[in-house]
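Undergrad: The sequence and its predicted three-dimensional model are supplied below.
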Amino acid sequence: MRTIVKGKNFDVPDYVRQYTERKIARLERILDDRSDALVELSVEQHRSAAVSHIVEVTLVIDGRTLRTHAAGPTHHEGVDEVVDKLERRAVDHREKPRVRSRPDEEKNLLRKIADGTAEPGREVKIVKTKRFAIEPMFDEDAAARMDELGHQFFVYVDAESERVQVLYRRRDGDLGVIAPVLGGEYTKGRSAGRSNGRH
């Protein structure tokens, strides 16, 4: 399994890179050598210390992409959590019919994702609605829950702003957040600039 570990606006320490590569390698026993992994690490100082270290992983399996997120007080703990999630999801992914990509596309897909030059994938239609209790959670937890449900959007109460938000998957595979503001006024939580920047 090829693994790319990169930091968002910071240099990843060697010990964190080595730990991440070692943990991601655990997935080989499920996916053998048919997959590649892009791991993006970041630190968000505005979050509480318990969820300030963000880990985002994109797996490329036979030309298909599988994404998940985790957050913790350190990147080590975030990596542990995201690998546990990926192991569960990779088992389900492995059972799907294997679809081969053209050799050049499969070889370069992970690098294109890492460079931000991958072409948008096919937009998936929402075919089912599920009712569930809304509970406060952080964006990364909402993203993980949305992935577990297999939905293209997820409604939740943001733990920081205490407002209802909608997380959705964009056509390019990234995630966006819709944060409604009643009456055009904003009195608590994120600033308007921060929310708009994440759409």
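TA: Thanks, I have the structure now.

Undergrad: contacts and neighbour counts: CA atoms only from here.
TA: Fine.

Undergrad: longest single helix anywhere in the protein?
TA: helix 75-94 (DSSP state H).

Undergrad: so what does it touch, helix or strand wise?
TA: Under the contact criterion of 3 or more C-alpha pairs under 8 Å, 6 or more residues apart in numbering; DSSP states H and E, helix 75-94 touches helix 14-24, helix 28-31, strand 53-61, strand 64-72.

Undergrad: Sort out which residues of it are buried, please.
TA: 75-83, 85-87, 89-90, 93 (16 or more other C-alpha atoms under 10 Å).

Undergrad: So which of the residues you listed is the closest to Val51?
TA: Closest approach between the buried residues of helix 75-94 and Val51, by C-alpha to C-alpha: Gly78, at 8.6 Å.

Undergrad: got a list of what the closest one touches?
TA: Gly78 makes contact with 53-55, 70-72 under the criterion C-alpha atoms under 8 Å, 6 or more residues apart in numbering.

Undergrad: Export those to TSV and append columns for distance to Gln18.
TA: Output for the contacts of Gly78, formatted as TSV (distance: C-alpha to C-alpha, whole Å):
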residue	distance to Gln18
His53	17
Ile54	17
Val55	15
Ala70	18
Ala71	19
Gly72	18
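
Undergrad: So among the residues you listed, which ones count as buried?
TA: 53-55, 70-72.

Undergrad: that older thread, just the closest of the contacts of Gly78 to Arg34, please.
TA: For these, the nearest to Arg34 is Val55 (22.2 Å; C-alpha to C-alpha).

Undergrad: hold the first one in mind and look at this next one:
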Amino acid sequence: MTVPAGSAAIEVTARGEVDARMRAYAEEKVGVALAVARDPIMRAHVVLGLRHDPAVKVPATAEATVDVGGTVLRAQAAAPSMTEAIDELESRLRRRLTQLQDRTRTRHRWTGVEAEHEWRHGDVPRRPVAWYPRPAESRELMRRKTFAAEPLTVDEAAYDMESLDHDFFLYTDNESGEPALVRRLPEGGYAVQGGAGPEAVAKSAAEVVLEPPPPRLTDDEARARLDSDSEAFVFYLDAGSGQGRVLYRRYDGHYGLIVTG
């Protein structure tokens, strides 16, 4: 395993019946990906998960969270086998580390980048992980996250979303001051909804589609909409406060909630 000098050891956490051989393989492969980093690796944590359920087509998951000189990157993958999940994780993590090194950033913006076309289309979609089929009446809100991040442009929000390997990213638009959400499109590129208007989208270097404004809903209405639809999340404005919120479905069948501060 080769990582930048002075880097932290790779911590591997296993959930489910993940054997020692796969844990060692993950450490080796993530170490190979980390070798492209120029800055010290302050922390590298890998989580492997395996579900033994014949009905689940992609039972193996692999996630990595890496602190590269103070910048947090994240990559995740899902596959039919643990070996495939780890191999895909290495590829996704290597891509993020390469982007971090090759792109000049000013307040998270990419400028003068040789490989700029790569990010304009977004990342290669991950194979979806099946949600645990928990009955709607037994689902609970298991995680609530509130953030008060500095306002961002569409490009900056897309960059942060890609760095964290998320499929969507809730943020505050830097021009309107209103909640906005950027998400990946299955066919490539991005969609933005909320505070970012046509002018903000026109300024973006990415391929961005402007979607209709988010609805005003109560939390109960958002939950009912999520339960009745096949979407993974609902972006909405709180009916009372106008606060931006994303209610999403966790892989364990419960809910998570992200709120703008």
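TA: On my side now, so go ahead. Predicted model only: the values in this text are computed from it and were never measured.

Undergrad: Beyond the longest helix of the first structure, next helix or strand please.
TA: helix 103-115 (DSSP states H and E).

Undergrad: State the span of the second structure onto which that next one is aligned.
TA: Following TM-score structural alignment, helix 103-115 of the first structure has no partner segment in the second structure.

Undergrad: Report the separation between the residue nearest the centre of the second structure and Glu118 of the second structure.
TA: The residue lying closest to the centre of the second structure (C-alpha atoms, centre = their mean) is His166, at 1.2 Å. Going from His166 of the second structure to Glu118 of the second structure by C-alpha to C-alpha, to the nearest Å gives 17 Å.

Undergrad: likewise Ala24 of the second structure?
TA: Computed as C-alpha to C-alpha, the Ala24 of the second structure to Glu118 of the second structure distance reads 31 Å.

Undergrad: quick one: secondary structure of Ala180 of the second structure?
TA: Secondary structure state of Ala180 of the second structure, per DSSP: H, G, I helix; E, B strand; the rest coil, is strand.

Undergrad: Just to check, it is in contact with Tyr171?
TA: Yes - assessed by C-alpha atoms under 8 Å, Ala180 of the second structure is found in contact with Tyr171 at 5.4 Å.

Undergrad: got the angle for the longest helix of the first structure vs strand 64-72?
TA: In terms of direction (axes from the mean of the first three to the mean of the last three C-alpha atoms, to 10 degrees), helix 75-94 of the first structure departs from strand 64-72 by 150 degrees.

Undergrad: Give the equivalent position in the second structure for Val127 of the first structure.
TA: Matched by TM-score structural alignment, Val127 of the first structure corresponds to Thr153 in the second structure.

Undergrad: Quick one: neighbours of that match, just the number.
TA: When neighbours are counted by other C-alpha atoms under 10 Å, Thr153 of the second structure registers 22.

Undergrad: you'd agree it is up against Ala200?
TA: Yes - using C-alpha under 8 Å, Thr153 of the second structure makes contact with Ala200 at a distance of 7.3 Å.

Undergrad: How about Val91 of the first structure: what's its closest non-neighbour residue?
TA: Ile30 (6.7 Å; C-alpha to C-alpha, 6 or more residues apart in numbering).

Undergrad: which residue in the second structure lines up with that neighbour?
TA: Under TM-score structural alignment, Ile30 of the first structure pairs with Val36 in the second structure.

Undergrad: Could you check how far that match is from Val56 of the second structure?
TA: Here Val36 of the second structure is placed at a distance of 34 Å from Val56 of the second structure (C-alpha to C-alpha).
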